[in-house]
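Chemist: model the structure of this input:
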Amino acid sequence: MAYNFSDRKKFTTWRKLWIYLAKAEKVLGLPITDAQILEMESHEMDIDFAMAAEEERKLRHDVMAHVHTFAHCCPTAAPIIHLGATSCYVGDNTDLIILRDGFDILLPKLARVIDRLANFAEKYADLPTLGFTHYQPAQLTTVGKRACLWLQDLAMDMRNMQRAHDDLRFRGVKGTTGTQASFLQLFQGDHDKVEDLERMVTEMAGFKKAYLVTGQTYSRKVDVDCLSSLASLGATVHKICTDIRLLANLKELEEPFEKEQIGSSAMPYKRNPMRAERCCSLARHLVALLADPLQTASVQWLERTLDDSANRRISLPESFLTADIILSTLQNISEGLVVYPKVIERHIRLPREDPSGCHTGPQDLHRPCSPAGKASIPVTRFLSEEVRPLLEPYRAKMDVKIELEL
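Modeler: Next up, the predicted model:
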């Protein structure tokens, strides 16, 4: 994920987009030679970052700095690099590629988390445990049924993220205000060639469709959709890890704890749920980041304003990077969850005083029926009908295990 949002990924993608544009323009009849395209392709990856930085210092324009840097190593192709395009041709289209690729990294990770928790739910589908409402003892449930509550939210997140991924389109070849005027001029008013140009470049970039309508930029509501799905994941993870922390306090459930791990400098015997705490901490940040694209989308004046740029350079990568490490940590937790059935049984049998002053145990309250009602039955059905099919597209990527470094 760090590479996905790196300068190298960003600027090599810019060069790819310039090559796609030149190739399509050549096919459609503009005076561009094979030699010029070959020259660009041969220098696609060898970016002189020091020169680009110096050019940007002088020009105060990042795209033109990289046009000049690319042209320096491609002197024959220099006249046709970025031909007819505006800065958002490379800037916005690259962002859309990076968002798409970011989801491609996150979705298999989320699938692995769901898979591990599904295995956990299946294993403990029949283990009765004291349920809690208002964090007060309530009717019995099972450990597996409780895990299915986590899984149901994660499954919703999977569908939301997949939808956000699938809804992404290419900005396309739209010109400075979305009117394609510069390309119409290049092709002497031939609308069909301008349409063909956009279709060809869109396909080269790996998208099925381009947005039919844009201003200078694609709508910043797209960023809202993407980060909404990640913020929603953050809320889910916070709930799951809070539950784990509460159950750790009851000694019913524990996250993995290393052999030589120390829980506290003053009280080394403590088994603090530090991984779940880390997930909660980062999840709050992920949820909070959603405010950025919401506010950015609301203040995009007319065809666009540039006050989105600096904000997006923070909020987009931070959201994906935060979601990435949260999922890695939650996978690690899910692969090593420890259940203590004897503690759970003791809590079930522990007499509790009701408001009338009578002492009853949950086993007395539920004697007329099975201790946990139908809790174990929907576990099997939920896993087979909703969870396992959701994971099928990621089956080949399911075996990766996560070892965390502190």
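
Chemist: going by C-alpha atoms from here, please, whenever you check contacts or count neighbours.
Modeler: OK.

Chemist: buried residues in stretch 149-165?
Modeler: Going by neighbour count (16 or more other CA atoms under 10 Å), the buried part of stretch 149-165 is 150-155, 157-158, 160-162, 164-165.

Chemist: what residues does that stretch touch?
Modeler: 99-100, 103, 107, 110-111, 114, 117-118, 225-226, 229-230, 232-233, 236, 240, 387, 390 (CA atoms under 8 Å, 6 or more residues apart in numbering).

Chemist: switch the cut-off to 6 Å
Modeler: 100, 226, 229, 233 (CA atoms under 6 Å, 6 or more residues apart in numbering).

Chemist: still on that earlier bit, tell me the two of the buried residues of stretch 149-165 that are most distant?
Modeler: Across these, no pair lies farther apart than Trp150 and His165, at 22.6 Å, counting by CA to CA.

Chemist: about what we covered before: dump the contacts of stretch 149-165 to JSON lines, plus secondary structure.
Modeler: Output for the contacts of stretch 149-165, formatted as JSON lines (DSSP: H, G, I helix; E, B strand; the rest coil):
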{"residue": "Arg100", "secondary structure": "helix"}
{"residue": "Cys226", "secondary structure": "helix"}
{"residue": "Ser229", "secondary structure": "helix"}
{"residue": "Leu233", "secondary structure": "helix"}
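
Chemist: distance to Ala22 added to those residues, as CSV?
Modeler: Converted to CSV, these look like this (distance: CA to CA, whole Å):
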residue, distance to Ala22
Arg100, 23
Cys226, 30
Ser229, 35
Leu233, 40
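
Chemist: before we compare anything, build this one as well:
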Amino acid sequence: MAGSSIYDHYQTSLTSRYCSPEMSTLFSQRSRHSKWRELWLFLAESQRELGVGAVTEEALDQMRAHLKVTDDDFKTAQVEEKKRRHDVMAHIYAFGAVAPAAAGIIHYGATSCYITDNSELMLMRDAMDILLPKLAKAIWNLSQFALKWKAEPTLAYTHLQPAQLITVGKRAAQWAQDLLFDLESIEDVRNGLKFRGAQGTTGTQASFLEIFRGDTSKCDDLNQLLCQKSGFPGCYEVSTQTYTRKVDLIVSNALAGLGASVHKICGDIRHLAAWKEIEEPFEKDQIGSSAMAYKRNPMRSERLCSLSRELMSKPVNFANTLATQWMERSLDDSAIRRVDIPEMFLLADAILIGLDNISSGLVVYPQRVKARVQEELPFMITETLIMRLVAKGESRQEAHEQIRVISHQASSTVKNKGEPNDLVARIKATEFFRPIWDEIDDLLRSELYIGRSADIVERFCGVGGMIQRKIMAYQSFIENSAASELMV
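Modeler: This next block holds a predicted model:
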């Protein structure tokens, strides 16, 4: 019958195809609304600890026994919300229905944002705790790849044109460094996250001041207890009806930075795959194209680029939401945040799963890498030739001009005739270069032109290096985690 199957209703591809069960579960309705009940319990417990006699132990016991929202509880709330058109009040009613001794004190002195805002802060904190070890694992993967290939010369590009040489490992170390910046940024945001706490309708705590009969110290004690129970270091010093939506923007900027880093990494991998130098993992029965059977398209990297673009777009929404919060709060922040907060974490999670999968199985074709280096190496030794000629008494400007002319001739041979690069032969046939003829063949060793690439990689990625120090806290997770398996 139509409508009886999950395939009859729209589902987000983030949860059905890309992200992890733990992230999907964290942002589920049961998780969110069960956190609401935790917060109501924390409030009631704290109020009783501060002498509010209306809150009884019986009420607290019944609340503790029903912290997880059941399917029946959801049905009760759905019926009530249809009548009241207010989701928080509907869930207060549903909680009171299973904890009748608490029905009269649930949400005592609170506004809806005590529940919604504080639960969102809890969810974002917990979501970052899921992301950070996965990000550390991807950094570790790339650092090990960089160490393995730290001395393998490869073409470096500026303006996407061959420039000097670096090494395969040096490029991967740059990728890892960008991700390390993201790790530090997300850690800073996560550790700086605070609680809204119990602030009342417009952030003045007026309702709680009334409950505590004008005792301001108890208002402070209430928030201290709530922070302890919820695992936050403290409350934001100033709130309106909500915590400032600047917080959401700060979080989204950190995650968007991750998206930009991964997009750049995967873009590089896609170029390298086109040049047949490096490929992402390609499974035995994987199909690269429905039409072109020979193709090995970098589909995982392409997918991550597309997901990263979506993640990179999120700060715009959060910036607009912050900008349109008139005075102490405008409700047009509500619906969009219900979409954007879960989505930015689901996107980041999906991206990190894919990045772990790719970075743990990158394939290098060293002979192809060497061949491409040799195609360009004659051009790249010209700077050294100039310096050698000057050392033997020639004019630097004249040497530059001589090389410029025959370099362009050799380039024309490659481009217009499709023939191999003959620059070395031209140098050996030009009398001006006689003083260094016997040195040229020895100069055509690519390892002479990688500078300190291997040392840079070793210092950054090796034992005692920056990466090892920064991800030490995640080492247990890294050691006990296999490469991520993709759902599709």
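
Chemist: all strands of the stretch 151-300 of the second structure, in order?
Modeler: Ranges of strands in the stretch 151-300 of the second structure, per DSSP state E, counting those that start in this stretch, are 153-158, 161-167, 278-279.

Chemist: which residue range of the first structure does the longest one align onto?
Modeler: The counterpart of strand 161-167 of the second structure in the first structure, using TM-score structural alignment, spans residues 136-142.

Chemist: for that stretch, the distance to its chain's centre please.
Modeler: Taking CA atoms, centre = their mean, to the nearest Å, one finds stretch 136-142 of the first structure lying 34 Å from the centre of the chain it belongs to.

Chemist: Glu258 of the first structure: neighbouring residues, count only.
Modeler: 8 (other CA atoms under 10 Å).

Chemist: kindly report the same for Cys113 of the second structure.
Modeler: Other residues lying near Cys113 of the second structure total 22 when counted by other CA under 10 Å.

Chemist: counterpart of it in the first structure?
Modeler: Aligned against the first structure - with TM-score structural alignment as the criterion - Cys113 of the second structure pairs with Cys88.

Chemist: what do you get for Leu258 of the second structure?
Modeler: Aligned counterpart of Leu258 of the second structure in the first structure: Leu233 (TM-score structural alignment).

Chemist: ok, that match to Asn311 of the first structure distance?
Modeler: From Leu233 of the first structure across to Asn311 of the first structure, the span is 21 Å (CA to CA, to the nearest Å).

Chemist: same question for Asp92 of the first structure.
Modeler: To Asn311 of the first structure, Asp92 of the first structure is 14 Å away according to CA to CA.

Chemist: more crowded one of those two?
Modeler: Using other CA under 10 Å as the criterion, Asp92 of the first structure and Asn311 rank with Asp92 on top: 18 against 13.

Chemist: show me what the strand or helix carrying that one is packed up against.
Modeler: Following DSSP states H and E, one finds Asp92 of the first structure within helix 87-123. Applying 3 or more CA pairs under 6 Å, 6 or more residues apart in numbering; DSSP states H and E, we find helix 87-123 of the first structure packed against helix 143-167, helix 309-335.

Chemist: Leu250 of the first structure: which of those helices is closest?
Modeler: Of those, nearest to Leu250 of the first structure by CA to CA is helix 143-167, at 13.7 Å.

Chemist: what about that closest one, how far off from the second structure?
Modeler: Helix 143-167 of the first structure, aligned to the second structure and superposed, deviates on average by 0.6 Å (mean CA distance after the TM-score superposition for the first structure).

Chemist: what's the angle between that helix and strand 128-133?
Modeler: Interaxial angle, helix 143-167 of the first structure versus strand 128-133 (axes from the mean of the first three to the mean of the last three CA atoms, to 10 degrees): 60 degrees.

Chemist: from the chain's centroid, how far away is helix 143-167 of the first structure?
Modeler: That offset, for helix 143-167 of the first structure, works out to 13 Å (CA atoms, centre = their mean).

Chemist: what of stretch 204-211 of the first structure?
Modeler: 20 Å.

Chemist: also stretch 261-272 of the first structure?
Modeler: Chain-centre distance of stretch 261-272 of the first structure: 33 Å, with CA atoms, centre = their mean.

Chemist: can you check which part of the second structure that stretch sits on?
Modeler: Mapped onto the second structure using TM-score structural alignment, stretch 261-272 of the first structure covers residues 286-297.
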